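Visitor: pasting the structure only:
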């Protein structure tokens, strides 16, 4: 919902500028009120002096005000923002890509303590393992590329830039990555119950490794599908043997990853 996104944005601004959230909310409400007043004045002005020979009834009679279906930017005369095209449906492939982005945004600056000397950030470990994979979801691909460019400079990007991105699809994805869908009741861990619920970051190794294995398995499955299509049309015996050899190697890798993930391979 839009209000959840506003709350997340206000919280980030409060942390960034060291201003109390209540002050920011008050200023936001003032802006909204001024916009509403301006829209009412514009509508009233247009109804008082309608353009000649339009054939349109004045506001208040048979239709909504002239700017009823306009956005705030359109009312202000700003050009429309060209947004990243949203996918028609959320496939498992896109969901896997967005899970990678979610981990990068939430835990990219955490240390992968289980890897080597434990001084490698999660972002570096994750990016290093998926360097050969390109995302199809455009919003996720944009965020991934920002992380890749930052990694080349041994840096981790500031996630705040994604929340305020001019493209709604990118901003929505980033905000959804940090907005928790569920909240634990304060009574759950009170003096009476004392029930401790583990947090996601406490299982970071499993989270990161599983995400890497799943997206690699998807890439292998895509390559296997491509080879199967090639084998259907290949006439040369020698080339066919090469394709079969490649397919068998990929099949072994698929079984191995499936074992790690607990999947049953039936193909």
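Guide: Good, I have the coordinates. The structure presented is a predicted model; accordingly, all values stated were derived computationally and were not measured.

Visitor: CA atoms for contacts and neighbours, from now on please.
Guide: Noted.

Visitor: Residue 225: which element?
Guide: Taking DSSP states H and E as the criterion, residue 225 maps to helix 204-233.

Visitor: What residues of the helix or strand following that helix count as buried?
Guide: Where DSSP H and E defines the elements, the next helix or strand beyond helix 204-233 is helix 237-261. Buried residues in helix 237-261, defined by neighbour count with 16 or more other CA atoms under 10 Å: 240, 243, 247, 250, 251, 253, 254, 255, 256, 257, 258.

Visitor: what do you get for stretch 24-43?
Guide: 39, 43.

Visitor: another structure for you, compare them:
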């Protein structure tokens, strides 16, 4: 457990340095007093992710996620609150002191954390085995040295070796207290009934790191000749490792990807290692798997520019062409470098210095149109049918580009290269897009047709499980509470007396005296904590709730505080009001009345429906009670409407 004072210190430091925290994971650009970038939590073409250093918050106006630096780490890295605090503590050199966990707390450690502990142990064990055993030095270390990798690269990437023994790792792990259950779930140990064996035995090990640098999986290359065994073997999918969502080397490349505003994409582990050894670190690998949209979006967090580096294998190149279309579809800029025949990125990088390699790439990389055209034209052999298919293939690639201007540039280039009229190409693009629209429309129609119809003859009842009908009004009240609760509202008429009150005091008093509660439990929690905390002299609501350990509360507070409401044209025209703080005496009572007006209106509608049902059923006793209730509600509704001065009385 971490003491509250340490947590508060970490939270305060992280809040003041939130841009520094988030920029380690995505590329941010300054825009006014804020920073903007592509949201890492959903797919977007236009950046809508805002970081506000002044407020210490982030907010995506596309998917709605928001919060403080701790919330960001928890969501982005899928880690617990405690782990996020520890990570930020290390970053800002804040000592984290913990009391010893009880047996009950140890039991409660979640599965994901346990798996992380196991993979971290395995990475250390594989490395130690390679450097400190005879077999590891002669076989594992010998292999890496033979491939030309120096000690610095080997240690940087935590390379290792698993001995050619059935269960050497598994036995040592269980001796040191690691449970077989988690050894199996991480894929380190293969378990079948009474059979237990090391998955990576007899292989050199390439640890796979998450964005935050934690080992989440492994790749292993076999060293002996075995026709039945795969040359490369990866960890299976697990709670902590999804191969379609991670790229090898991303942890070591991310900062340079942002600085260079470009990513080099290669295929294998050793390709990445050789580039790093040459001094080029903005390089990642798909690890031999087909490129996926999630991997492309991962790159897009740091830069929109990708150069794919292929070796001279024609079959591999053709199989990879689909990846280019996926990159284009994500709105990114892609270039391609085809290495000389017989070379791969690993071997090629070893033949020249980093500067020479950068220069070679810069001088020889080409855009995807020229690359794809040259590859496909070689197969057409002047056959008109094959040539027509080639044109259709390239047009299909151009059609997925979301940016119209970039699309038009490629159309012009394609027209020149293939000697086809631009109008013909645009016509083909139009056909492709229409076909796609029709396909999407068909899916929508099918979905609407198969959805269960809503009964039309039943009255709509407002229940706790339905959508909160007062959500907008309640959020507006909470916004005033969090942003302006500490400010003076002025003299308030309390019926039998008048009193000078703060905004927060007035709102809490109004809601409590009418016993108003929300259907949203998070709203109620905020109000309860506000009421308790406002008694303390150093309470600052926006800071308190943005830094809240409950991510639901923190995100809601961020959302409310991040909202900006433009002033009316009348106010601007006369230049009377600078901000809504100048109108608190008018606005605060108004938003409270708005909630009460809406609530009474909803109760009137509910009571009216109940009355209609009672009349149909002939229940005269209930009819009389409901008429009395209707009369009371109408009087209250009339009173509130008169106070607002702008409602139609119904």
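Guide: Yes, it's here. Fair warning: this is a prediction, and the values are worked out from it, not measured in the lab.

Visitor: Overlay them and tell me the TM-score.
Guide: Counting by TM-score structural alignment, normalised by the length of the first structure, the TM-score of this superposition works out to 0.63. Behind it: 218 aligned residues with a CA RMSD of 4.3 Å.

Visitor: okay, which residue is most central for the first structure?
Guide: Most central in the first structure under CA atoms, centre = their mean is residue 173, positioned 3.0 Å from the mean C-alpha point.

Visitor: Going by secondary structure, the counterpart of that residue in the second structure is in what exactly?
Guide: When the second structure is aligned by TM-score structural alignment, residue 173 of the first structure is paired with residue 556. Assessed by DSSP H and E, residue 556 of the second structure sits inside helix 551-562.

Visitor: so what corresponds to residue 470 of the second structure in the first structure?
Guide: In the first structure, residue 470 of the second structure lands on residue 93 (TM-score structural alignment).

Visitor: Please report how far the counterpart of residue 628 of the second structure in the first structure lies from residue 251 of the first structure.
Guide: Aligned counterpart of residue 628 of the second structure in the first structure: residue 245 (TM-score structural alignment). Summarising the geometry, the distance separating residue 245 of the first structure from residue 251 of the first structure, computed by CA to CA, to the nearest Å, is 10 Å.

Visitor: which stretches of the first structure form helices?
Guide: Listed in chain order, the helices of the first structure (DSSP state H) span 2-17, 21-48, 72-75, 92-107, 122-129, 138-152, 160-163, 168-178, 204-233, 237-261.

Visitor: Can you convert these into TSV and add a column each for distance to residue 59 of the first structure?
Guide: Rendered in TSV, the data for these read as follows (distance: least, CA to CA, whole Å):
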stretch	distance to residue 59 of the first structure
helix 2-17	29
helix 21-48	6
helix 72-75	17
helix 92-107	45
helix 122-129	55
helix 138-152	40
helix 160-163	37
helix 168-178	31
helix 204-233	55
helix 237-261	62
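
Visitor: For residue 267 of the first structure, find the nearest of those helices.
Guide: Residue 267 of the first structure sits nearest to helix 237-261 of all those, at 9.3 Å, using CA to CA.

Visitor: what does the closest one contact?
Guide: The set of residues external to helix 237-261 of the first structure that reach it, using CA atoms under 8 Å, 6 or more residues apart in numbering, is 210, 213-214, 217, 220-221, 223-224, 227, 230-231, 234, 264-265.

Visitor: ok, which pair from those is furthest apart?
Guide: With distance counted by CA to CA, no two of the contacts of helix 237-261 of the first structure lie farther apart than 210 and 234, which are 35.8 Å apart.

Visitor: neighbour count winner among these two?
Guide: Set side by side, residue 210 of the first structure and residue 234 show unequal neighbour counts under other CA atoms under 10 Å, the larger going to residue 210 at 15 against 12.

Visitor: Please name the spatially closest residue to the more buried one (chain neighbours excluded).
Guide: Of all residues not flanking residue 210 of the first structure in the chain, residue 261 sits nearest, at 6.9 Å (CA to CA, 6 or more residues apart in numbering).

Visitor: Aligned counterpart of residue 111 of the first structure in the second structure, please.
Guide: The alignment partner of residue 111 of the first structure in the second structure, by TM-score structural alignment, is residue 488.

Visitor: Which secondary structure elements does the strand or helix carrying residue 429 of the second structure sit against?
Guide: The secondary structure element spanning residue 429 of the second structure is helix 422-450 (assigned by DSSP H and E). Judged by 3 or more CA pairs under 8 Å, 6 or more residues apart in numbering; DSSP states H and E, the packing partners of helix 422-450 of the second structure are helix 384-399, helix 404-418.

Visitor: Was I right to think residue 397 of the second structure contacts residue 328?
Guide: Yes: using CA atoms under 8 Å, residue 397 of the second structure and residue 328 qualify as a contacting pair, with a distance of 7.5 Å.

Visitor: one step back: quick one: buried residues of the helix holding residue 556 of the second structure?
Guide: Of the residues in helix 551-562 of the second structure, those scored as buried under the neighbour-count criterion (16+ other CA under 10 Å) are 551, 553, 554, 555, 556, 557, 558, 559, 560, 561, 562.

Visitor: so what does that helix touch, helix or strand wise?
Guide: strand 57-60, strand 66-67, helix 69-77, helix 471-484, helix 521-533, helix 541-546.

Visitor: most tightly surrounded among the ones you listed?
Guide: Among those, ranked by average contacts under mean count of other CA atoms under 10 Å, first place goes to strand 66-67 (a mean of 28).

Visitor: Give me the contacts around that strand.
Guide: For strand 66-67 of the second structure, contacts defined as CA under 8 Å, 6+ apart pick out 57-60, 72, 546, 551, 554-559.

Visitor: let's see it at 10 Å
Guide: Outside of strand 66-67 of the second structure, the residues within contact range by CA atoms under 10 Å, 6 or more residues apart in numbering are 15, 49-51, 56-60, 72, 75, 545-548, 551-559, 562.

Visitor: Ok, stretch 225-236 of the first structure next?
Guide: Under the contact criterion CA under 10 Å, 6+ apart, stretch 225-236 of the first structure has outside partners 219-224, 239-244, 246-247, 250.

Visitor: Any buried residues in it, and which?
Guide: Across stretch 225-236 of the first structure, burial judged by 16+ other CA under 10 Å covers 227, 231.

Visitor: Would you pull up how far that stretch lies from the middle of the chain?
Guide: Computed by CA atoms, centre = their mean, to the nearest Å, the chain-centroid distance of stretch 225-236 of the first structure equals 36 Å.

Visitor: likewise stretch 115-128 of the first structure?
Guide: Offset of stretch 115-128 of the first structure from its chain centre (CA atoms, centre = their mean): 22 Å.

Visitor: Quick check: end-to-end length of it?
Guide: Looking at stretch 115-128 of the first structure, the gap from its leading to its trailing residue is 13 Å under the measure CA to CA.
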